[in-house]
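# I'll drop the sequence and a predicted model, then ask my questions.
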Amino acid sequence: MRGAEAFTRGLAALAQYIKRERTVVPRQHTEQITVDGQDHDVRPGVWVSNQKNRRDKLNEQQLAQLAALGLDWA
């Protein structure tokens, strides 16, 4: 379940950043998000890079969520 939680946090951080900045997130940026009442610091640029490198392990739903945020490789 840990992997699913990390994906959810990363996706939330990416969506929050894109909504606010309307651009691709820089690799070094840290985004603070709140999930289930807990604050998390997430580096969505690093997370996106990791997802791209591991995209063959993502399921169709995860790929669709990434594509909906404008990631053309998803």
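Sure, I can see it. Numbering: from 1, shown residues only.

# going forward, measure contacts and count neighbours with C-alpha atoms only.
Will do.

# Strands along the chain, start to end?
In the chain, the segments counted as strands under DSSP state E are 31-35, 38-42.

# try this one next to it:
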Amino acid sequence: MPGVTLHGEDVGRWLTTQRRDFSKLNEEQQRRLGKLGVKPQKAVRAGKIPAKAAVASGPGTGGGAFHKSLEALAQYIAREGRLPGRGVVQVLSDGTEHRTGIWIGSVKGRRDRLDQAQLAALAELGVDWAR
């Protein structure tokens, strides 16, 4: 989880780097990380959104992507005590990365399409425009 430090090292950031640069590691490093359950990050071509992230969220779609992003937002607020800036990327415990800062702006732009439960969840986290 980002923000958790051990001997001054941000463990979440370190883990993200290991996953991203997995192919650059030697075989022994890859083996050891594999024993811990760490897998390489799937490559994403520039300008392409992974299919899983492209799934719509909101009323009638199950809202899975919305809830994952909401979880990322809640983690960030719990750690930092404020809403994220635009460039914030939050890594969840399952290793998925969420562009939390961009997401909150995007959701604000389409708030008229959010259902009451989604608005209430955002308001509970202190998002003023969701009230």
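Looks like it arrived, so ask away. This one's a predicted model, so the numbers in the text were calculated from it and none came from an experiment.

# Next, the TM-score between them, please.
A TM-score of 0.89 describes the superposed chains when it is computed by TM-score structural alignment, normalised by the length of the first structure; 70 aligned residues with a CA RMSD of 0.9 Å.

# on that earlier part again, would you turn the strands of the first structure into a markdown table with mean neighbour count and distance to Leu69 of the first structure?
Shown next, in a markdown table, are these (neighbours: other CA atoms under 10 Å; distance: least, CA to CA, whole Å):
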| stretch | mean neighbour count | distance to Leu69 of the first structure |
| --- | --- | --- |
| strand 31-35 | 15 | 16 |
| strand 38-42 | 13 | 17 |
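
# May I see the ones you listed arranged in CSV, with distance to Ala6 of the first structure as well?
Formatted as CSV, the strands of the first structure follow (distance: least, CA to CA, whole Å):
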stretch, distance to Ala6 of the first structure
strand 31-35, 11
strand 38-42, 9
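
# Tell me which residues touch the nearest residue to Leu66 of the first structure once chain neighbours are set aside, please.
Distance criterion CA to CA, 6 or more residues apart in numbering; nearest residue to Leu66 of the first structure, sequence neighbours excluded, is Ala74 at 6.0 Å. Going by CA atoms under 8 Å, 6 or more residues apart in numbering, Ala74 of the first structure touches 52, 55, 63-64, 66-67.

# As TSV, the residues you listed with distance to Thr34 of the first structure would be great.
Formatted as TSV, the contacts of Ala74 of the first structure follow (distance: CA to CA, whole Å):
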residue	distance to Thr34 of the first structure
Lys52	24
Arg55	25
Leu63	23
Ala64	23
Leu66	20
Ala67	23
